[in-house]
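S.K.: Sharing a model that was predicted from the sequence below.
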Amino acid sequence: MKRFKIILICSLLAFLVSCSQLQAANSGQTLLRLAHNQNSEHPIHKSLTEFSTLVEEKTGGNVKVVIYPNGQLGTEREIIELTQTGAVDIAKVSAGALENFEGTYSLFNLPYLFDDKEHYYQSMESSVAEEIYGLTDEIGFIGLTYYDSGVRNVYTRQTPVMTPEDMRGLKIRVQPSGTAIRMIELMGGAPTPMDYGEVYTSLQQGVIDGTENNETALTSGKHGEVAKEYSYTEHSIVPDILIISSTKWGRLAPEEQDAVKEAAEESTQLHKKLWAQETESAIEEAKKMGVNFSYPEKEPFKEAVMPLHKQFENNPETGEFYRKIREEADGS
C-alpha cells in the first residue's frame, strides 16, 4: 500500500514537474514547488502565501513559489524524503518529523526547553537555530525559517490534569517521537504514538483518554467535540520548520538566495500575528463546544521531566545546543 502511494505521488510530481518546466521555459522563471499538510484556511497556508508573494516581489518575478497544501504531495515524512531528492523544492514540516532525519531536531521536542514565548522567539531567531538548520545540508536539505505552532498542553475526555498523579493510567496520544513518548512516561501517563488523523476517532471511541496539542486542534481537528478538559501544562513549544532542497538552493543565484531567505523570515513575523489571532478564536469557539480550561501548577511537571533534560545536556549531539538555549533563559 505504501509503495503504491509513493508511486502515485511520484507520478503526480512527474506531471507537475513537466507542467512547471514548460511554464518556466515560457516565462523565464525559476519555479519552486512548496508542499505542506494544512488546509488553505490555516494560518500556516496564509503565511506561506505571503512568503510566495514576497519571493516573487524580491526577485523581480525571476523566482515563483507554487504551493501544494492539504498533504497533496504526501505525509510530512514523505515530503521530507521528496525534498531530499529534489522532487519537492520546499516543505513546511514539524520539527518533530525532522527528528527522524537529524537527531538534533529532537531538542525541540524536549518539554520545558523554553521558559516562555519570549525565550522561544529569541532562541528560534538566534545563531543557534541557524546552526541547526545547516546540519542537514549533506543529506539533502537546509532550514530557512520557523513558524509558531503554539504551546502544547494536555487535554482529556473527562478528567482535568492538575498534577502528574492525575496522568496515572491515562492513555495519552503522542507524536511518533521517542522524546514525546518518554515525556509522557515521566509525566505519569501511558504514551500512545498515533498519527494525527486517528486522534478524533480514538478519543471518541475511548481508545485513548487524551492527547497533547495546542488549542487550535480543539476546533480545526474538532477534538473539542470529544475531549472536554483542556489543561495548561504548557509542556512544549515545537516549531514548524520551512526546509528547502540543498540541490535547488545551490542552483539559485546568491541574490536569489538572499531574497528567499528574507521572504521566509518576514513571513515568520506575519505568522506570529496570524497564529495569535487563530489561537484566541479557537479558545472562544472551544468554550462554546463545552470545553473547560484548567490551569495546573507547572512546577511538578517540570520536575518530573528533568531526567530528559539531563539526557539532552549529556548527549554529544544535542548538549552544546541545549546549553546555549538554556543560557539565554538564565541570562548567562
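M.R.: Happy to help now that I have it.
S.K.: Only C-alpha atoms from now on, for both contacts and neighbour counts.
M.R.: Fine.
S.K.: With Gly28 as the reference, measure out to Ser236.
M.R.: Relative to Gly28, Ser236 is positioned 44 Å away (C-alpha to C-alpha, to the nearest Å).
S.K.: Report the secondary structure state of Val93.
M.R.: Going by DSSP: H, G, I helix; E, B strand; the rest coil, the secondary structure assigned to Val93 is strand.
S.K.: how close does it get to Glu56?
M.R.: For Val93, the distance to Glu56 equals 22 Å [C-alpha to C-alpha].
S.K.: more neighbours, the two?
M.R.: Ranked by neighbour count (other C-alpha atoms under 10 Å), Val93 and Glu56 place Val93 first, with 23 against 19.
S.K.: Was I right to think that one contacts Leu242?
M.R.: Yes - between Val93 and Leu242 there is a contact at 6.6 Å, judged by C-alpha atoms under 8 Å.
S.K.: And the contacts of stretch 100-109?
M.R.: Stretch 100-109 has contacts (C-alpha atoms under 8 Å, 6 or more residues apart in numbering) with 95-96, 98-99, 113, 132, 135-136, 179-180, 236-239, 312, 317-318, 322.
S.K.: residues of it that come out buried?
M.R.: 104-109 (16 or more other C-alpha atoms under 10 Å).
S.K.: can those go into a markdown table with extra columns for secondary structure and distance to Ser267?
M.R.: What follows is these, written out as a markdown table (DSSP: H, G, I helix; E, B strand; the rest coil; distance: C-alpha to C-alpha, whole Å):
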| residue | secondary structure | distance to Ser267 |
| --- | --- | --- |
| Thr104 | helix | 25 |
| Tyr105 | helix | 22 |
| Ser106 | helix | 24 |
| Leu107 | helix | 24 |
| Phe108 | helix | 21 |
| Asn109 | helix | 23 |
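S.K.: between the residues you listed, which is nearest Ile67?
M.R.: Using C-alpha to C-alpha, Tyr105 is the member of those that lies nearest Ile67, at 24.7 Å.
S.K.: how near is that closest one to Glu131?
M.R.: As judged by C-alpha to C-alpha, Tyr105 and Glu131 stand 11 Å apart.
S.K.: next, the one to line up against it:
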Amino acid sequence: MTRKYSPVLVGLAAVALMFSVAACSSKEAEVITLRGANQFDKNHVFSRTLFKFEELVKEYYGKPVNFEFYLNSELGLEKEYFAYMSQGVSVDFAHVSPSHMSTFSKAAPLMDMPFLFRDLDHWNKVLSGDALKPITDDVEQKADVKLIGFSGGGTRNITASKRITTIAELEGLDIRVMGAPIQTRIFQAIHAAPTVIAYNEIYNAVQTGVIDAAENEATGIQQMKFYEVGPEISLTQHAITVRPLVFSGKTFRRLPEDLQAAILRAGREAGEFGRETEAREDHATLLQMEAEGKIRTHEFTERAALLRLAAPVKEAYANELGVREVLARIDAVK
C-alpha cells in the first residue's frame, strides 16, 4: 500500500530536520577551548602540572572541553602571558612568577622574597592555607587574573668554590644575586657581598674569580653545570620557589558555573601536585649530583641566625609593599 503525505507536512518535516541538524552543529561548536602557555618543554614539572590541571578539569566538569597548550615559549614569556590573561586574550592559564605580577600588584613580589619561609614544611602549609589571600585578592582586583593554585618547590642554596657553613665563612662572600633590589638587601643583611650578574654569565664569573658564589635550585645547578665551578653547596635554604597557577578573570567569567567550579577545584589540586612533584625532584636531583661526585653538600650550622639577620629587612620590605599584615599571617603559620 502506497502512503501519500501532504506537501505541507513534508515541508514542515524538512524544516524540523534542518533545525535539528543546526542545533546539533551549534552544540558541537559550543565546546569550550582553554589555552595554556609555558616557557618550558613537555617534560618540565610546570608543563606536567598544566597537564594535570587539564586532567582534573575534565574529570570534575564531566562535559566536553578542549585544551590547547603552547610550550617552549611559543607565545612568549611569563610576563607576557600575565599581560595576555589580564586582557583576556591569547592565554587563559599559565604559571607566572610573582615578580612578573608587580606591574599590576605591588604586593605580589612578597612571595619571591628570600627567607619568607622557615622550611619546606612551613612553605607547604602557607600555600595550602589562606595566609596569602590578601595578595591573591589584590592581584585579582588590579590585574583581573585569578590565582587558582600554587606550585613551586625548588629550594635555593648557595653554590660556591669554597665550603661555607657559618656566618663567619659567609662574611664578605662575593655572590651573584638576581636583579630585584630585595635580593641585594637580604644578602647584605646576612653579611655577604651581593653582585647582580646576568644568569648566562654566572659560570664564567665564578670560573674567573669575579665572584666566589651564586645561588640556585638543584635543577639550575645541574642544567647550567655550575657544579663544575662551584661544587660546594651550602644548604642555606634561603628561598623556596612559589609559582602561582593563574587564570584569566575575563575568560573565567564567560564560562558556565559548573566549569568555573571545576577550574577552581582542579587549580588547587594541580598546585598541590606541582608542589609535591617539584620538591621531591629537586631533592632527588641534589642527591643525584652528590652521588655522582659533582657536588659536596654542607649543612649551614647557623641557619637560625640567618633568619634573625634577615627579619628586619623582610619587615621593612613588607611595609614598603603595604603587606605587613600578610607577612605576619605567614609568620604565624605553624
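M.R.: Yep, that arrived. On a predicted model such as this, the values are computed, not experimentally measured, just so you know.
S.K.: Please state their TM-score.
M.R.: Overlay of the two chains. TM-score (TM-score structural alignment, normalised by the length of structure 1): 0.82; 305 aligned residues with a C-alpha RMSD of 2.6 Å.
S.K.: one step back: export the buried residues of stretch 100-109 of structure 1 to TSV and append columns for distance to Thr75 of structure 1.
M.R.: Output for those, formatted as TSV (distance: C-alpha to C-alpha, whole Å):
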residue	distance to Thr75 of structure 1
Thr104	21
Tyr105	18
Ser106	19
Leu107	22
Phe108	20
Asn109	19
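S.K.: one step back: pull out the buried members of the contacts of stretch 100-109 of structure 1.
M.R.: Neighbour-count burial (16+ other C-alpha under 10 Å) is assigned, among the contacts of stretch 100-109 of structure 1, to 95-96, 98-99, 113, 132, 135-136, 179-180, 236-239, 312, 317-318, 322.
S.K.: Just the ones in helices from the residues you listed, please.
M.R.: 95-96, 98, 132, 179-180, 312, 322 (DSSP state H).
S.K.: Please identify which pair of the residues you listed lies farthest apart.
M.R.: In those, two members sit farther apart than any others by C-alpha to C-alpha. They are Ile132 and Ala180, at 19.8 Å.
S.K.: ok, Ile283 of structure 1 - contacts?
M.R.: 215-216.
S.K.: quick one: what's aligned to it in structure 2?
M.R.: In structure 2, the residue equivalent to Ile283 of structure 1 is Leu286, according to TM-score structural alignment.
S.K.: cool, Glu130 of structure 1 as well?
M.R.: In structure 2, the residue paired with Glu130 of structure 1 according to TM-score structural alignment is Lys133.
S.K.: Repeat that for Thr247 of structure 1.
M.R.: For Thr247 of structure 1, the residue aligned by TM-score structural alignment is Lys250.
S.K.: Give me the neighbour count for the closest residue to its match other than its chain neighbours.
M.R.: Spatial nearest neighbour of Lys250 of structure 2, excluding adjacent residues (C-alpha to C-alpha, 6 or more residues apart in numbering): Gly88 at 5.2 Å. Residues near Gly88 of structure 2, counting by other C-alpha under 10 Å, number 18.
S.K.: Distance check, Gly36 of structure 2 against Lys334 of structure 2.
M.R.: Distance, Gly36 of structure 2 to Lys334 of structure 2, by C-alpha to C-alpha: 34 Å.
S.K.: for Ser248 of structure 2, same thing?
M.R.: As judged by C-alpha to C-alpha, Ser248 of structure 2 and Lys334 of structure 2 stand 32 Å apart.
S.K.: Comparing the two, which residue is more hemmed in?
M.R.: Neighbours were counted for Ser248 of structure 2 and for Lys334 using other C-alpha under 10 Å; Ser248 has more, 26 against 9.
S.K.: so where do the helices sit in the stretch 1-150 of structure 1?
M.R.: Assigned by DSSP state H, counting those that start in this stretch, the helices in the stretch 1-150 of structure 1 fall at 2-27, 43-58, 76-85, 95-98, 117-124, 127-134.
S.K.: Quick check: closest non-adjacent residue to the equivalent of Glu54 of structure 2 over in structure 1.
M.R.: Aligning on TM-score structural alignment places Glu54 of structure 2 opposite Ser52 in structure 1. Leaving out its chain neighbours, the residue that sits closest to Ser52 of structure 1 by C-alpha to C-alpha, 6+ apart is Val65, at 5.0 Å.
S.K.: neighbours of the one you found, just the number please.
M.R.: 21.
S.K.: That one corresponds to which position in structure 2?
M.R.: Under the alignment (TM-score structural alignment), Val65 of structure 1 maps onto Phe67 of structure 2.
S.K.: give me every residue that touches that match.
M.R.: Contacts of Phe67 of structure 2 by C-alpha under 8 Å, 6+ apart are 33-36, 54.
S.K.: try it again with 6 Å
M.R.: Shown in contact with Phe67 of structure 2 (C-alpha atoms under 6 Å, 6 or more residues apart in numbering): 33-35.
S.K.: Just name the closest of the residues you listed to Ala193 of structure 2, please.
M.R.: Using C-alpha to C-alpha, Arg35 comes nearest to Ala193 of structure 2 of these, at 43.2 Å.
S.K.: Aligned against structure 1, show me the partner of the closest one.
M.R.: Using TM-score structural alignment as the criterion, Arg35 of structure 2 maps onto Arg33 of structure 1.
S.K.: distance of that match from Leu203 of structure 1?
M.R.: According to C-alpha to C-alpha, Arg33 of structure 1 and Leu203 of structure 1 sit 35 Å apart.
S.K.: swap in Lys58 of structure 1?
M.R.: Look at Lys58 of structure 1 and Leu203 of structure 1: by C-alpha to C-alpha, they are 46 Å apart.
S.K.: I appreciate the help and will end here.
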